[in-house]
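Student: this one's structure only:
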């Protein structure tokens, strides 16, 4: 299904009558039909903070996710909107708008924890939306981040360390709405990202754990981090009809800030990955969401590794079947019977290669190559059936040709035309001429000589009888002709053995080619996976280094300013002391 057919958002995950999360089947079906890779952007935040407006802008629309103009929370559960990605032609942009956190009407905060956990698990980029400033209150509202390690598990059989967790979590964007302060730190201008990093600083000393914990978790788990601040978009009357407002109705600064935010998401948000660099399609995303919700409903903590393993089993089995179907389709180009074994083997090799390429593209996490081995066994079985059909078709074609070519010989035998003086010579001459005619005939296939051998071997007894009855031959001539018959039969046996040996060699060459193609495709997939993993690691490290360099630069600048301030203060103190000493000296001289 193309993302373009989705005209408006739909609810993907809702709460049932008992307050438990559940999938909406119709929305899940939409995801399961998307074969493109996805970039997934989720927005979370306190209710009535304008989250839905940002998601609508990312979808290139004013209307879509409900905005509302009251103090009531509009979005319930998790809503989804799939649209074509504006910058990546082979990707679908999946926007997830979550239920507002902290809605007092819900009472049970457990639901908020699971909504936040689901947003983190499904996202490429997590957007946290807040109002006013980045202060202690906004940090306390983000306390869900401190529960992540309780509500999300990466590995199934071992304890997750911080380095393991950060590799699988989305990038983080903090959007601050109705921002009214100057972007300054210690009186000096700063960037939005520097403003965020300054807000994440911890307070040293005991008794500050409650203050430091959400800040430490954000720094520890989410890389890279970015911040965007937005001024108040418009006056109150316009805010009450934001779905109808155009950019001309809004403050120019707000429009510019919104465009800056959307451009960042379009260009910086990565393809969704899970596990060891597995690129997620819409179909896989739907299956992941379903797996996570099932775990939560059963009282378990959703585990990424378990979900990936379960998905791999299902998808790899499907990949085997899809590859088999493609192979069978490719092999329909065979015209039975083929003239040679090599001709059939070449078509098989090409078809098998296409099947392997498809399997490698669709499969993942086949670490022990179990499904690859299953595929090779399936393809071998299919090829054997085709070879058997090729043999049968060749046998039928050859028998039909022999029947037509040797029909005059059979008629002569039935009429007793060879039971005369010189009859054996005539029999032998007719047989050789018809044998040459048979060999020149087309469409016999791979069993041409074998079927001919069977026919000629049956005529050996007949030939001997004609030879014995021909009174025109001397005893010496009969013995000579008998030896020729033995030699010809032995020659046909030798040729038959050669053909069997050749068939064996073709089969062995095919097996070797299959193994080489298997290794080639496997190496190619490993190279691609390694490159993707290296690129993602380099990007993550580059983002980390960029933020660390900026923080380091900011810290060096702060220390330099402190140093200059101390120097200035020292100079002022020295001038003051000198001034006091001079005044004291003048006072003494007057007295």
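Tutor: Yep, it's here. Since this is a predicted model, take the numbers as computed values, not measurements. Residues are numbered from 1 along each chain as shown.
Student: okay, CA-based contacts and neighbour counts for the rest of this
Tutor: Will do.
Student: quick one: the strands in the stretch 1-150 of the chain?
Tutor: 10-15, 21-23, 37-45, 78-84, 91-98, 125-131 (DSSP state E, counting those that start in this stretch).
Student: Ok, the chain next?
Tutor: 10-15, 21-23, 37-45, 78-84, 91-98, 125-131, 171-177, 184-185, 188-189, 225-229, 273-274, 278-279 (DSSP state E).
Student: In contact with the closest residue to residue 65 other than its chain neighbours: list those residues for me.
Tutor: Here the nearest residue to residue 65 in space, its sequence neighbours aside, is residue 52; by C-alpha to C-alpha, 6 or more residues apart in numbering that works out to 5.5 Å. Taking C-alpha atoms under 8 Å, 6 or more residues apart in numbering, we find residue 52 in contact with 65-67, 97.
Student: Check it against this one:
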């Protein structure tokens, strides 16, 4: 779906009691987006021009409220969804957050959670500030130092466990956190360090340099810098000159491009191009791509967690979202299967080959749809649920097909034998030579029955029941026929018994062929599902390994810088983190077999209700 929003809407509202509320209007918009989303959030102190940048990313001059006074205009988190301008099949989700440090609000705890939500929800986080990146500007980004307390990676089995694992997995934040962009507004200095011209990125790196020493002052100075360097996989910086004169700044929203400073427009253009080109699709822990609908559910999970007073846990969020998505995937796949089987259902009765071939192709399509949407179904719980539902529906269809065949065959025999029934009533077979006439008419009708097409899978069984039901009638006519001798009657009795036995064999052969075709089809399905699951898990393992590889590359770069600047002790600690990540990457590849091994046990039981056994 290509979403069309003419203006932003509030996604997450913060009320006066400190609670966050996910707004229905925003959630409904996200529910209608089935495309992957690229999520760009902007955070920063209030009245620093955050909203203007977001409007430009949306391709608009206005939209997010800019305001022209000292009062913060954005409350909570506002959202604007637009088609991605350069990546087909993706939606750009822009999140403009409530300004941090709003004097009117005066709630640092609320600010901390706003920053935390922006980190959790984004694929790119833009931090907006004014002036220069000096120590004061870095210290104002103190929210980043609290992330380790507000966000956990692993799920805790008990509250007492929290202290035991505190900080244990902080080094993995780089695997899951968004890219970091520092936007410096109203920049008036020259980009020089020690008299040498530098790039914007070099300027940021210089501002994030660590100090040597172990004093409390040095530790406080280094902490936010270490967090930024350690938590975010990439860093980028843009500096913007003032867009217009102080008088015109009050009406920035209504200014035309020709009224803005060329240098500011150029910086804005570069900023937008970078965001469009480099911002990735929002992914969950373990690399699962997030759609708009998933993003809305993810926002609800985090909002509910924060409101409950619990620590936001990435593992818990992924599991909760996976349960929602997997259940929806099951329902969607069942719908695909049922709709696909309607075509053959309308033709009932049909032979078993028609049913099995259709079942095989449609169920494969349904499973593909499930696999496409599902994730983290580690124990195949939802795949089993899907297969059980498909199996039950399939068995019911087989029963319906049998009943349709049964009904058609009985009606056909009734029509074919109608004239014989009338003759029997009129006594035409109760005369001398009547048995021969009876057999001639009966055999002719059976021949007509056999030549009739599309009788379905109960053709021989119904005929067998019918012939058995006529035994007494045939024997009566045989024994009252005076034309036949006793010996001839005995011969005919044997002939009747032989006919019944042959028909019984035909019925059993019909059932045998039906059973073999059904079981063969199920075996093929089992192999197809196994192949699909192997491909899916292989892809997921690759995603996880790539996720860790990106983190390793980021930390290796940091490791090199620390060594270059003499921070050997910090470099050693970072080296241990890199080693842990590399070991984890290697171990991930060993788990594919565990997931796929259970697939074999899912399908074989689908037809036990029909009395079939696997050979």
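Tutor: In hand now; what should we look at? Since this is a predicted model, take the numbers as computed values, not measurements.
Student: so how many other residues sit close to the aligned residue in the first structure for residue 349 of the second structure?
Tutor: Aligned by TM-score structural alignment, residue 349 of the second structure pairs with residue 338 of the first structure. Using other C-alpha atoms under 10 Å, the number of residues around residue 338 of the first structure comes to 21.
Student: if I pick residue 338 of the first structure, what's in contact with it?
Tutor: Residue 338 of the first structure sits next to 344, 390, 394, 443, 445-446 when contact means C-alpha under 8 Å, 6+ apart.
Student: now residue 223 of the first structure
Tutor: Per C-alpha under 8 Å, 6+ apart, neighbours of residue 223 of the first structure: 166, 170-172, 540, 543-544.
Student: possible to save these as JSON lines with neighbour count and distance to residue 197 of the first structure?
Tutor: Below are those laid out as JSON lines (neighbours: other C-alpha atoms under 10 Å; distance: C-alpha to C-alpha, whole Å):
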{"residue": "166", "neighbour count": "18", "distance to residue 197 of the first structure": "17"}
{"residue": "170", "neighbour count": "28", "distance to residue 197 of the first structure": "18"}
{"residue": "171", "neighbour count": "24", "distance to residue 197 of the first structure": "15"}
{"residue": "172", "neighbour count": "23", "distance to residue 197 of the first structure": "12"}
{"residue": "540", "neighbour count": "17", "distance to residue 197 of the first structure": "17"}
{"residue": "543", "neighbour count": "15", "distance to residue 197 of the first structure": "14"}
{"residue": "544", "neighbour count": "16", "distance to residue 197 of the first structure": "12"}
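Student: Relative to residue 239 of the first structure, which of the strands of the first structure is closest?
Tutor: Nearest of these to residue 239 of the first structure, taken as C-alpha to C-alpha: strand 171-177 at 13.0 Å.
Student: which bit of the second structure covers the closest one?
Tutor: Using TM-score structural alignment, strand 171-177 of the first structure pairs with 179-185 in the second structure.
Student: Now that stretch on the first structure. Mean distance?
Tutor: Stretch 179-185 of the second structure differs from its equivalent in the first structure by a mean of 0.8 Å after superposition (mean C-alpha distance after the TM-score superposition for the first structure).
Student: Which positions within that stretch qualify as buried?
Tutor: Within stretch 179-185 of the second structure, the residues that count as buried by 16 or more other C-alpha atoms under 10 Å are 179-185.
Student: elements contacting the top helix by length along the first structure?
Tutor: When the first structure is parsed with DSSP state H, its longest helix is helix 475-590. If you count contacts as 3 or more C-alpha pairs under 8 Å, 6 or more residues apart in numbering; DSSP states H and E, helix 475-590 of the first structure packs onto helix 192-199, helix 341-362, helix 448-469.
Student: Kindly reformat those helices as a markdown table containing distance to residue 212 of the first structure and mean neighbour count.
Tutor: Below are these laid out as a markdown table (distance: least, C-alpha to C-alpha, whole Å; neighbours: other C-alpha atoms under 10 Å):
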| stretch | distance to residue 212 of the first structure | mean neighbour count |
| --- | --- | --- |
| helix 192-199 | 11 | 19 |
| helix 341-362 | 44 | 19 |
| helix 448-469 | 85 | 17 |
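Student: Quick one: closest of these to residue 516 of the first structure.
Tutor: Of those, nearest to residue 516 of the first structure by C-alpha to C-alpha is helix 341-362, at 10.5 Å.
Student: any idea how far residue 288 of the second structure lies from residue 128 of the second structure?
Tutor: Distance of residue 288 of the second structure to residue 128 of the second structure, computed by C-alpha to C-alpha, to the nearest Å: 29 Å.
Student: How many residues are close by residue 308 of the second structure?
Tutor: For residue 308 of the second structure, using other C-alpha under 10 Å, the count is 10.
Student: quick one: the residue nearest the centre of the first structure from residue 354 of the first structure, how far?
Tutor: Centroid check for the first structure by C-alpha atoms, centre = their mean gives residue 279 as the closest residue, at 3.1 Å. The gap separating residue 279 of the first structure from residue 354 of the first structure is 21 Å, by C-alpha to C-alpha.
Student: and if you look at residue 326 of the first structure?
Tutor: On the measure of C-alpha to C-alpha, residue 326 of the first structure and residue 354 of the first structure end up 8 Å apart.
Student: Give me the distance between the closest residue in space to residue 84 of the first structure that isn't next to it in sequence and residue 102 of the first structure.
Tutor: Among residues not flanking residue 84 of the first structure along the chain, residue 92 sits closest, at 4.8 Å (C-alpha to C-alpha, 6+ apart). Using C-alpha to C-alpha, one gets 31 Å for the distance from residue 92 of the first structure to residue 102 of the first structure.
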